[in-house]
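Q: any chance you can model this:
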Amino acid sequence: MSMFSTGILVLTSPLHVLPLRIAPVLTSAAQVVERTLYVHLHPGLNLGTGGQVRPAYIPPVVDLCTLISCLYSNAADICAHLDVRVLLSNVRAQSAALSGNNGPFPTPQTLSHSPEVVLTDFPIQDSGQSSLVTQCLQKYAGHCYICKPCLSSVLLYPRLKEVEEDDDRRGRAAQLKPLETFSDVVVGGTFDRLHGAHKTLLNISCLMANRRFVIGVCDQELLKNKVLKELIEPYDQRVQKLQDFLNDVKPSLEYEIVPLSDPFGPSVSDPELQCIVVSEETRKGGEAVNRKRVENRLAELVLYEIQLLKDAHHADIEEEKISSSSLRTRLLGTLLKAPSVRKSCSLLLPLFWSQAVKRIVQRDGVKEEDALRRLKSQWLNAKLIEHANVVLCTLWEPDVTQRQVLKTWTLLQQRIQKRLEEIRPSP
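A: Got it, this is the predicted structure:
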């Protein structure tokens, strides 16, 4: 089967059984899409009528939060190479939906990456129905999103038949209890190497926010105690990734992304905020925010807590939950950037070093040895990593370092072999 860079997955199964089907659905989708997989939710959508099928609003209910968490957790376990994004443009409370008369997509939404293929879990009754469902699916996707010309389509249902009966037995009753929503919602975090746990937090926050979503991004002082802080992405890069993700997920919201130099940021001073979304481990931080707000004579925020996502692939030195620190640890020994051939490359770092020492001596009036000592403590790792192709770290036990070296050597041998095959003359 052909592989596509970007795809959109239209899920039509009932909301309460979707969590049971997510694993086989993602497994099948990962055989078709290799980069970005958008997920569009429309439980109960009938693609087999042959008539005109239009997108419709679905209400924000408790089961949606469960599904979102399940989706990202399974994606991290099954297809970690895919950038999965759950789209929420068609999720809106009934009262708000009735006030609009153009439906969720007055015009097709532009995504960061235009889909080349649309997939669905819609159940077809026989192979003769495939053509009809395929045409209907393509038209439906075109109503919702701007897709690439000659959009392909894939019906996943034949691969899902074996789990259908099990779903029916295990599927619990739907929790159609409305999810409480708020005008203005706030969250905070480092958001380094955006992963499934981040996406769960952001998606659920977008689900709960009706007007404005404020995101505090840790910077400067708040990064000092992070594991492998030198490998944290630059602030601007983290913000750009956040903006791309959020604009895909729910473009109707007003987003405010602000740098955090202290643990509180705007959460303790903004009177319009109503809710803060926290995890199990950051709940105490949310409670501290409310104490500060009371001191500032502001209304307390509603604390909405989400569960942490377990990391099924964590190593002995990594956290059990999905985390950025674990992802940074996995970078050790890998190729961070391709090497480039430079003459007198060995002069680059010494040249930087001498210039930096000279600037500190002139600026602060200190002795050269003091400037050198300060430079070593503040800049050595960061600058070395900036120029490095591969990074190792001896922070843990010697056997961990040995595994890093072995990983580095193995990957280097693979790259050399691949390069030799590329330059080998054809017979």
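
Q: from now on I want contacts and neighbour counts done on CA atoms only, so please keep to that.
A: Noted.

Q: quickly find the element holding residue 237.
A: helix 235-249 (DSSP states H and E).

Q: roughly how far apart are residue 420 and residue 253?
A: Going from residue 420 to residue 253 by C-alpha to C-alpha, to the nearest Å gives 51 Å.

Q: between the two, tell me which one has more neighbours.
A: Neighbour comparison, residue 420 and residue 253: the larger count goes to residue 253, with 18 against 11 (by other C-alpha atoms under 10 Å).

Q: how about the strands of the chain, start to end?
A: Using DSSP state E, the strands of the chain run over 4-11, 33-41, 83-87, 117-120, 152-155, 182-189, 209-218, 254-260, 275-279, 302-306.

Q: identify the residues contacting the third one?
A: This points to strand 83-87. 35-41, 68, 72, 75, 199, 203, 245, 248-250 (C-alpha atoms under 8 Å, 6 or more residues apart in numbering).

Q: sorry, back to before: now the strands of the chain in a markdown table, with distance to residue 343 and mean neighbour count?
A: Output for these, formatted as a markdown table (distance: least, C-alpha to C-alpha, whole Å; neighbours: other C-alpha atoms under 10 Å):
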| stretch | distance to residue 343 | mean neighbour count |
| --- | --- | --- |
| strand 4-11 | 37 | 23 |
| strand 33-41 | 36 | 21 |
| strand 83-87 | 38 | 23 |
| strand 117-120 | 46 | 26 |
| strand 152-155 | 48 | 20 |
| strand 182-189 | 42 | 22 |
| strand 209-218 | 38 | 22 |
| strand 254-260 | 39 | 17 |
| strand 275-279 | 50 | 23 |
| strand 302-306 | 53 | 17 |
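
Q: this one next, for a side-by-side:
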Amino acid sequence: MLVKTGLLVTSNPNRLGIILPQIKHEIESILYIQVLNALREPFGNFYPNMFSSWPKLSHIIKGIYTQAAKHCQNLDVRVLLSGLKYKNKLIYTEREVELVIFDEKYASDEVQKFLSTKLVNISKDYKILTCANIAAEPISADLEQKNDKVYQHTVLGGTFDRLHLAHKLLLSEAALRSNSKITVGVTEENMIKSKILWELIEPLETRMSTVENFLKDICPELNISVVSIEDPFGPTQHDPTIDLLVVSKETIRGGEKVNEVRKSKGLPLLDLVAVDLIDEPAQNPHEEKKISSNTQRMRLLGTLLKPVKQNLNLPKRPYVIGLTGGIATGKSNIAKRLQELGAYVIDCDKIAHGV
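A: Here you go, the predicted structure:
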């Protein structure tokens, strides 16, 4: 039986390419991932000689989300950062953990001690799964990273429609680089109408709530502010406390424009950190190479977005549907499907040809 929420405790993220395909069918909704050397070691002690600052962990976080994109896009994967950034003694999760997965075999008393003393929100009927004896390459890191600074107040912005793995990578980068506050600007309706299938974009309130929930889940120690923005600059054009702007590699020009505006207003310039995009592992024709909300919305076409509700107020006379469209847009297929469901079809093309 599927559980709604699982927690994977991994001592080597390079094993995930093998582990994720094994466990994805065990979990229905959320998979938390906690990186930890060993159960007996304290949090915040993940290869300290290699990852001497929080931003150096970015390479590991991207690797995890990239593997998640390849093997379990159906799951809401969340890499927990508190245990990496701070020497917390406990693992906090918003959702109750029902399945705990280990990538190494530990002694039963060690496992029980870990579960009883480290996990705050664990189901009383929890299950344990061990994926042991899995080969993996040594841990690697982007030690050539030019900027591993940590900032007081980081900011980023976007539409954040149907929060996906690339969004999570951006938000995680902002969380790793902040020791105090994150501000996230979420675009209002006036800024989304140029996007592909913008009509399918989630309501503003939903997008803001999803971003806030994710950040509070992965790093609740931070002061998190999620605000709506009606222009590309948002709070960066007036807030002097912001010192870092996180962007994607494709939006770095927008970050430079932000600094132009701040300079014109006498505000200190922001450092810019550009995050690499995650490739879409199952790209179809006409879809973007990167993981994107545009692709997600395109894939929604032809699916049921809301449950069908019975309308008891329909008139008793025949319900007339007008079906129109250009050449090769699927009218015949839709008409055939409606006919299979019991509708009577009048083909006006055939009637016109017979006149």
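
Q: picking up where we left off before, make JSON lines out of the strands of structure 1 and add distance to residue 397 of structure 1.
A: Shown next, in JSON lines, are the strands of structure 1 (distance: least, C-alpha to C-alpha, whole Å):
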{"stretch": "strand 4-11", "distance to residue 397 of structure 1": "40"}
{"stretch": "strand 33-41", "distance to residue 397 of structure 1": "35"}
{"stretch": "strand 83-87", "distance to residue 397 of structure 1": "33"}
{"stretch": "strand 117-120", "distance to residue 397 of structure 1": "46"}
{"stretch": "strand 152-155", "distance to residue 397 of structure 1": "48"}
{"stretch": "strand 182-189", "distance to residue 397 of structure 1": "29"}
{"stretch": "strand 209-218", "distance to residue 397 of structure 1": "29"}
{"stretch": "strand 254-260", "distance to residue 397 of structure 1": "33"}
{"stretch": "strand 275-279", "distance to residue 397 of structure 1": "30"}
{"stretch": "strand 302-306", "distance to residue 397 of structure 1": "34"}
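
Q: returning to what we had before: nearest to residue 231 of structure 1, out of the contacts of strand 83-87 of structure 1: which one, please.
A: Checking the contacts of strand 83-87 of structure 1 against residue 231 of structure 1 with C-alpha to C-alpha, the nearest one is residue 199 at 20.4 Å.

Q: for the equivalent of that closest one over in structure 2, what are its contacts?
A: When structure 2 is aligned by TM-score structural alignment, residue 199 of structure 1 is paired with residue 168. By C-alpha under 8 Å, 6+ apart, the contact set of residue 168 of structure 2 is residue 78.

Q: for residue 115 of structure 1, grab the count of nearby residues.
A: Around residue 115 of structure 1 there are 27 other residues, counting by other C-alpha under 10 Å.

Q: residues in contact with it?
A: Neighbour list for residue 115 of structure 1: 5, 6, 7, 8, 146, 147, 148, 151 [criterion: C-alpha under 8 Å, 6+ apart].

Q: quick one: contacts for the second one?
A: In other words, residue 6 of structure 1. For residue 6 of structure 1, counting by C-alpha under 8 Å, 6+ apart, the contacting residues are 33, 34, 35, 36, 37, 38, 113, 114, 115, 116, 117.

Q: residue 294 of structure 2 matches what in structure 1?
A: Checking TM-score structural alignment: residue 294 of structure 2 goes with residue 325.

Q: so what's that match closest to, chain neighbours aside?
A: Using C-alpha to C-alpha, 6 or more residues apart in numbering and skipping residues adjacent in sequence, the residue nearest residue 325 of structure 1 is residue 227, 5.8 Å away.
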